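Enquirer: I would like the atomic coordinates for the input below:
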Amino acid sequence: MTKTFLTLDGVSCILPDGRALFADLHETFDERATGLVGRNGTGKSVLAQILAGRREPTLGRCVRKGRIHYLAQRVAEDADESVAALAGVNHVLAALDRIASGNSDPNDFDTVGEHWDMHDRLRDALNSVALEHVDIHAKVSALSGGEAMRVALLGARLNDADYLILDEPSNHLDGVSRAALRQWLRAWHGGLLVVSHDRELLGDMQRIVELSPSGLRSYGGNFAFYAETRRNERDAAQRTLDASRIERRRGEKALREQRERQTRRQARGRRDASDANQAPILLGGQKNRSESSAGRLRQRQDALREALSAKVSQAALGVEHNVAPALLVPSAERVTRKKVAALEHVVLPFVRGATREIDLVLAGGQRLGVTGPNGSGKSVLMQVLAGRLAPLSGEVHVSVRSAWLDQRLSTLDPMLPLIDQMRDVATSESEDSLRLRLALIGLEADKIRVPTGLLSGGERLKGALLHALIAEPPTPLLLLDEPGNHLDIASLDALETMLQHYEGTLVVVSHDEVFLDRLDLTDRLSPTADGWRMQPW
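Expert: Predicted coordinates:
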């Protein structure tokens, strides 16, 4: 018998300005591994918090059964908290320490429960994910993004959860850690809800649930089934719209021909009546009957025209719901020179081991994917290429303009609205043009005027991408560090399409092999025990 862990009963979330983020949601979540998908800004993370009991809905209720473990999207917001706190077991360790010092408070014994070996369990868990060097009392600020995510994921194992709610768990994980996460989740025996845009991870799910302005909709099957179904729906919606427009054009043509025939009949009737020299009273009666008939015809035609237009409008709503965001391909100066950037005997700061030294030449039009485990120096390398970090030694030569997008989106001021920051870098574009660009990536007027820091992770990333891409003058060198993190699936598709048509030199860091495989890359740069290795893609 299927066991239900979570039930949404008419759940709504109303924002402070009165807008409904989502409304009247009804859904159940059982032991099936479920992926929650949807556009950036639709409220997936808010819904996950409601399901986990971290937030109350404005209306409706959420019924929970069993022990729920929740992993937030931003796992290391408090840089001063400890590794044990990030793993969610600091309260147990603190109670154990107080008991060991002679404290006999019953609350401490209740907190510990059956977990008298939690120190050893945490240590063993860290060792199992190659974090044996991490001190459980160390601050989170000492960890990399990937290390912090791995520690947070350990909390699910250590807290004996019945149901897991994981919000973007693969963000910041390298390829090895992503594979380990998928392997662990495949072996998980409890219930599971994953909020994610990771297409490989979603491929392991047993069903996909999509959150949209229309509500929640469940798709039986994994991501491949969901993607095929949505593709068929988009095609069907477009066909319906095309057919309804053709029907309206034909209907309008028929109405015009009908009016023209009526007009000709009326004119012929007036001529015939005049030629017959009829009495004025009879002529007046004929005129009234003709006008009455014409009036009824206009009413019928107006009703038919409204019906045809309503059919088109309804079909257009279906297409609008399915429309994908669009990132316009940025202008790029076509660089024909053989060398656009070079690192000569460069020693990278903050990097240990063989990958701290690098020699690299980038040619015009080259498309380079940088892969490898966390901590190997990929982001540091990008910052050196972007001129944001100086090497410890060696020479850096970049002979063209570059645009850089880092993982922390530091090119955006979180206190300022997006539209203002766009104007600063694209001075020749009108505000209407900038608004159109923002609308095409899914940011409407109500989002572009609020401080950027209040936007969702995906909305901020799309804004930062656009900010980097529209800067004037156009850039022939594009440096992207994990650009797919936080993007919804439709936006990932749009980004892939845009980058496929980018004519400048591209360097992109990513752990998402599906994403990288779609960019038509020419080369791969990856770390080895002997240093950096360049090879054809």
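
Enquirer: Could you use CA atoms for every contact and neighbour count after this?
Expert: Fine.

Enquirer: helix, strand or coil for Glu395?
Expert: Classification of Glu395 using DSSP: H, G, I helix; E, B strand; the rest coil returns strand.

Enquirer: Next one: it from Leu360, what distance?
Expert: Separation of Glu395 from Leu360 (C-alpha to C-alpha, to the nearest Å): 11 Å.

Enquirer: shared neighbours, these two?
Expert: Listed contacts common to Glu395 and Leu360 are Leu343, Glu344; contacts here mean C-alpha atoms under 8 Å, 6 or more residues apart in numbering.

Enquirer: the helices in the stretch 351-500 of the chain, which residues?
Expert: 378-385, 418-425, 431-440, 445-448, 457-469, 489-500 (DSSP state H, counting those that start in this stretch).

Enquirer: As TSV, those helices with distance to Val92 and mean neighbour count would be great.
Expert: Shown next, in TSV, are the helices of the stretch 351-500 of the chain (distance: least, C-alpha to C-alpha, whole Å; neighbours: other C-alpha atoms under 10 Å):
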stretch	distance to Val92	mean neighbour count
helix 378-385	36	21
helix 418-425	43	18
helix 431-440	47	16
helix 445-448	42	15
helix 457-469	32	23
helix 489-500	39	20
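
Enquirer: Can you name the residues in contact with stretch 405-422?
Expert: With contact meaning C-alpha under 8 Å, 6+ apart, stretch 405-422 is reached by 379, 431, 434-435, 448-454, 460-461, 463-465, 467-468, 470, 479-483.

Enquirer: Thr475 contacts Glu333, doesn't it?
Expert: Yes: in this structure, Thr475 is within contact of Glu333 by C-alpha atoms under 8 Å, at 6.5 Å.

Enquirer: Of these two, which one has the most company?
Expert: In this view Thr475 and Glu333 are compared by other C-alpha atoms under 10 Å, and Thr475 has more residues nearby, 22 against 17.

Enquirer: re earlier: where do the contact lists of Thr475 and Glu333 overlap?
Expert: Gly504.

Enquirer: which residues does Val312 contact?
Expert: Going by C-alpha under 8 Å, 6+ apart, Val312 touches Leu241, Ser244, Arg245, Arg248.

Enquirer: Farthest-apart pair in those, please.
Expert: Within the contacts of Val312, two members stand farthest from each other by C-alpha to C-alpha: Leu241 and Arg248, at 10.5 Å.

Enquirer: so Arg250 sits in a helix?
Expert: Yes: counting by three-state DSSP, Arg250 is found in a helix.

Enquirer: Just give me the neighbour total for it.
Expert: So Arg250, with other C-alpha under 10 Å, has 12 neighbours.

Enquirer: ok so, going back, between the helices of the stretch 351-500 of the chain, which one is nearest to Gly113?
Expert: Nearest to Gly113, of all the helices of the stretch 351-500 of the chain, is helix 457-469, at 37.3 Å by C-alpha to C-alpha.

Enquirer: Second chain to compare with the first, below:
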Amino acid sequence: MPARTPSSPAVVLRDLTFSWPDGGTPVAGVSGTFGAGRTGLVGDNGTGKSTLLRLVAGHLTPTAGGVRVAGTVAYVPQRLTLDTGATVADLLGVRAPLDAVRAITGGDVRPELFDVVGDDWDVEERAVAALASAGLPATPGALDRTVGTLSGGEAVLTAVTGVRLGRADVALLDEPTNNLDAAARERLAELVRTWRGALVVVSHDRALLELVDATAELRAGSLTTHGGPYSAYEAALAVQQEAAQRAVRDAEQTWRRERRDRIRTAERIAHSQRQGRTDTANARYVKAVVNDRRNSAEKSQGDRRGAALAAEQAARDAVEAAQRAVRDDDRIVVDLPDPGVPAGRRIAVLGGVDGRDVVVAGPARVALTGANGVGKTTLLERLLAGPSPAGELRTDRVGYLPQRLDALDDDATVLDAVRSGAPHVAPGELRGRLARFLVRGDQVDRPVATLSGGERFRVHLARLLLADPPAQLLVLDEPTNNLDLASTDRLVEALSAYRGALLVVSHDGAFLDRVGVDLHLEVTPDGVVER
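Expert: You can find the predicted model right below:
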């Protein structure tokens, strides 16, 4: 589908700033626009993308500056799966008219209920039809199911379907491909391809970012928009960075030349001063003439020295300015200690189809796959809870990264959350280790509730990987959710070198290929089966 040309801006940001009560400022002085078409919003974890969407949606109030939106806004947050008590009707945005219709048909004739319904008497039928068209469960009572009974992928796709159903003028999607299986990703892609109106989507999913009309990057408090999909942005960035590197080399060459010229000027001035002292000693002129010439020479030499120093400083300033245009972003550093798992040792036994158990032995890498809603996360939770038809663990040194990152106490500080997994490690040492996950300084003392999705993930990952003693089995449920592309690369490197057993649920085929999976298991309602 050809890219659409955005017309007037749908969202205008003017010097937008937001600060948390603890002083953290994820968004500072951001100005820019989002067009009336489809825009992909990218940037490293922690740059403020999720906070920016919440400000546009009106869920947060700016500390300074402002937001102007043309029309109504619908927002799908990154952490919607944490609200396990919400219903499908809530996710679809039809709870109020649905409740009003049900109350009226039940005999309640209060006028305000009719105001809520308006012309939306068929809301239940339309909502169920929308679920069915998205490939979601549309059985009787489907609208009253809670998020806690849905898989992560079902919850996300339901919320996105609700945005489409509500026909908002501006739609904001924060990491919508999290937890989606291949079929659901294709349905989401079709929704994006056929979207009418303004759409801003935060994502690290390259395939989804190829469907947008423009790519906006949030970096260092600045919003920059590039025409075209993510691949066009990457190509433009590569050209820009090549030019920036070349500018640095040219500026450094100019600086070296100006420094040599300044040294030569200093040498000539020094030589001239020595010669001047000799001439003064041998002078036959009257003292006044000698002093006059000496004063004139000293002024000229001072001017030359000052000009040389100014030229060198200007060249140095040019080098620093050129270097600022070259990207040197920090990346997380993940080092996994050797957990001491002998080759072939049984780590876990999974319940298979027809009683054929599947053995996970160290240091095997096992992938669990299957459609959304089939029970992959449920299988993991039953396995971790103790012996059951789902299987049994043969080690108590297990690290678990859940799909819903709700295991962290929102009221705890980052340091306390990580210390709960390594209580014997000194706080100072933990701070040093957290720095390798790009959690530094005052961030360590921030409440978990103030973290972005990517920051929350890094803290959860740090808690898991910094455990003391180290885990012999890592159980990861959709580990690339919320993780930027560079951080995913670092995680792949760490897992590739990990000497323990790995059990991972993921719909990211490229990630599984890079980790080097030894065994693919498909989860079915009856158990697991080897693919």
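
Enquirer: And the TM-score between them?
Expert: For this chain pair, the superposition-based TM-score is 0.84 by TM-score structural alignment, normalised by the length of the second structure; 521 aligned residues with a C-alpha RMSD of 3.6 Å.

Enquirer: rewinding a little: could you save the helices of the stretch 351-500 of the first structure as JSON lines and add columns showing distance to Ala324 of the first structure?
Expert: Converted to JSON lines, these look like this (distance: least, C-alpha to C-alpha, whole Å):
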{"stretch": "helix 378-385", "distance to Ala324 of the first structure": "30"}
{"stretch": "helix 418-425", "distance to Ala324 of the first structure": "21"}
{"stretch": "helix 431-440", "distance to Ala324 of the first structure": "8"}
{"stretch": "helix 445-448", "distance to Ala324 of the first structure": "18"}
{"stretch": "helix 457-469", "distance to Ala324 of the first structure": "13"}
{"stretch": "helix 489-500", "distance to Ala324 of the first structure": "6"}
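
Enquirer: what about those helices, which gets the closest to Trp116 of the first structure?
Expert: Trp116 of the first structure lies closest to helix 457-469 among the helices of the stretch 351-500 of the first structure, at 38.5 Å (C-alpha to C-alpha).

Enquirer: For that closest one, name the packing helices and strands.
Expert: Applying 3 or more C-alpha pairs under 8 Å, 6 or more residues apart in numbering; DSSP states H and E, we find helix 457-469 of the first structure packed against strand 402-405, helix 418-425.

Enquirer: got the angle for that helix vs helix 431-440?
Expert: Here helix 457-469 of the first structure points in a direction 140 degrees away from that of helix 431-440 (axes from the mean of the first three to the mean of the last three C-alpha atoms, to 10 degrees).

Enquirer: ok, residues contacting helix 457-469 of the first structure?
Expert: 40-41, 327, 330, 403-405, 409, 411-412, 418, 421-422, 425, 438, 441, 443, 452-453, 475, 483, 485-488.

Enquirer: Compute the inter-axis angle for that helix and helix 489-500.
Expert: Using the same axes, to 10 degrees, the inter-axis angle of helix 457-469 of the first structure relative to helix 489-500 is 20 degrees.

Enquirer: what's the average distance of helix 457-469 of the first structure to the second structure?
Expert: Its matched residues in the second structure lie on average 2.0 Å from helix 457-469 of the first structure after superposition (mean C-alpha distance after the TM-score superposition for the first structure).

Enquirer: how far out from the middle of the chain is that helix?
Expert: Distance, stretch centre to chain centre, for helix 457-469 of the first structure: 11 Å (C-alpha atoms, centre = their mean, to the nearest Å).

Enquirer: by how many degrees do it and helix 418-425 diverge?
Expert: With the same axes, to 10 degrees applied, the angle from helix 457-469 of the first structure to helix 418-425 works out at 20 degrees.

Enquirer: out of the helices and strands packed on helix 457-469 of the first structure, nearest to Glu291 of the first structure?
Expert: Glu291 of the first structure lies closest, by C-alpha to C-alpha, to one member of these: helix 418-425, at 56.2 Å.

Enquirer: any idea what Asp174 of the second structure aligns with in the first structure?
Expert: Matched by TM-score structural alignment, Asp174 of the second structure corresponds to Asp167 in the first structure.

Enquirer: Please name the residues that touch its match.
Expert: Ser45, Ala48, Tyr70, Leu71, Ala72, Gln73, Val194, Val195, Ser196.

Enquirer: Please, which helix or strand holds the first one?
Expert: When you say that, I think you mean Ser45 of the first structure. Under the criterion of DSSP states H and E, Ser45 of the first structure resides in helix 44-52.

Enquirer: could you say what helices and strands that helix packs with?
Expert: Helix 44-52 of the first structure packs on strand 33-38, strand 59-64, strand 68-71, strand 163-167, strand 191-195, going by 3+ C-alpha pairs under 8 Å, 6+ apart.

Enquirer: That helix against the second structure, how far on average?
Expert: Counting by mean C-alpha distance after the TM-score superposition for the first structure, helix 44-52 of the first structure comes out at 2.9 Å.

Enquirer: need the contact list for the residue mapped onto Gly146 of the first structure from the second structure.
Expert: The criterion is TM-score structural alignment: under it, Gly146 of the first structure has Gly153 as its aligned partner in the second structure. Each residue near Gly153 of the second structure by C-alpha under 8 Å, 6+ apart is listed here: Thr177, Asn178, Asn179, Leu180, Asp181, Ala184, Asn372, Gly373.

Enquirer: Can you check those residues and name whichever has the most neighbours?
Expert: The most crowded member of the contacts of Gly153 of the second structure, judged by other C-alpha under 10 Å, is Asn179 (28 neighbours).

Enquirer: Need the three-state assignment for that residue.
Expert: Per three-state DSSP, Asn179 of the second structure ends up coil.

Enquirer: what's the answer for Val529 of the second structure, then?
Expert: Following three-state DSSP, Val529 of the second structure is assigned to strand.

Enquirer: Test my guess that it contacts Glu522.
Expert: Yes: the criterion here is C-alpha under 8 Å, and Val529 of the second structure meets it with Glu522 at 5.4 Å.

Enquirer: contacting residues for Arg207 of the first structure?
Expert: Arg207 of the first structure makes contact with Arg32, Ala33, Thr34, Gly35, Ser218, Tyr219, Gly220, Gly221, Asn222, Phe223, according to C-alpha under 8 Å, 6+ apart.

Enquirer: got the residues you listed as CSV, with neighbour count and distance to Glu210 of the first structure columns?
Expert: What follows is these, written out as CSV (neighbours: other C-alpha atoms under 10 Å; distance: C-alpha to C-alpha, whole Å):
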residue, neighbour count, distance to Glu210 of the first structure
Arg32, 17, 15
Ala33, 24, 14
Thr34, 26, 10
Gly35, 28, 8
Ser218, 16, 6
Tyr219, 19, 8
Gly220, 14, 11
Gly221, 16, 12
Asn222, 21, 12
Phe223, 24, 11
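
Enquirer: mind putting these in TSV, distance to Ala94 of the first structure included?
Expert: Output for these, formatted as TSV (distance: C-alpha to C-alpha, whole Å):
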residue	distance to Ala94 of the first structure
Arg32	35
Ala33	33
Thr34	34
Gly35	35
Ser218	42
Tyr219	44
Gly220	44
Gly221	43
Asn222	41
Phe223	42
